[in-house]
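> All I have is the shape, not the residue letters:
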């Protein structure tokens, strides 16, 4: 999730990407994303195994911000909100 192009970034794991993104977009989740306006889904990876997804999350949370931005821009150079692509 992002607040906008090159804005604040949030990284998390969920078993319901569409539902969780909806919650973040509509300010239904108190905390970091609401405080920082992270309402755009700009990048995601899908996993069949939740434990594998959690390992990837922990790995990426150690990354430098520049690496995360590089990953977003590789797959979504215009920083489009990908929420609509989930349906």
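On my side now, so go ahead. All figures in this text were calculated on a predicted structure; none of them were measured in a lab.
> rest of the way, CA atoms for contacts and neighbours
Fine.
> Distance from stretch 46-56 to the middle of the chain?
14 Å (CA atoms, centre = their mean, to the nearest Å).
> ugh, typo on my part, it should be stretch 20-30
The answer for stretch 20-30 is 12 Å, by CA atoms, centre = their mean.
> okay, now the one to match up with it:
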């Protein structure tokens, strides 16, 4: 079974939140940073990883993503702050060794 990730990304001012799911967190965030392949991300510049969860399967990750997407903004902010109180970009925290830093 393939692991899955739920992630929340934001823009530089933290005014826009994007919730997504992926089997490769590094690649997904890298693509967001490059504005590649995601219309929403390119338009709203959601290039900063604020939050992520690891799930044992993609099914579990998709189920959780759907749950979070239904939440209001305040609930999402509370979730992010419980994991990342400074609301910093977590990109460097997920980098495999020897990979590109932004």
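Cool, the structure landed. Owing to the predicted nature of the structure, the values given are computational and were not obtained by experimental measurement.
> Quick check: TM-score for this pair?
Remark: TM-score between the superposed chains equals 0.93 [TM-score structural alignment, normalised by the length of structure 1]; 87 aligned residues with a CA RMSD of 1.1 Å.
> Please tell me how far residue 40 of structure 2 sits from residue 78 of structure 2.
Here residue 40 of structure 2 is placed at a distance of 23 Å from residue 78 of structure 2 (CA to CA, to the nearest Å).
> typo on my end, it should be residue 68 of structure 2
Counting by CA to CA, the gap from residue 68 of structure 2 to residue 78 of structure 2 is 12 Å.
> Could you do residue 27 of structure 2 as well?
Taking CA to CA, one finds residue 27 of structure 2 at 26 Å from residue 78 of structure 2.
> What does residue 63 of structure 2 correspond to in structure 1?
Aligning on TM-score structural alignment places residue 63 of structure 2 opposite residue 55 in structure 1.
> Which one's more surrounded, residue 68 and residue 78 of structure 2?
Set side by side, residue 68 of structure 2 and residue 78 show more neighbours around residue 68, with 19 against 12, by other CA atoms under 10 Å.
> For the counterpart of residue 41 of structure 2 in structure 1, which residues are in contact?
Counting by TM-score structural alignment, residue 41 of structure 2 corresponds to residue 33 in structure 1. By CA atoms under 8 Å, 6 or more residues apart in numbering, the residues touching residue 33 of structure 1 are 1, 10, 24, 39.
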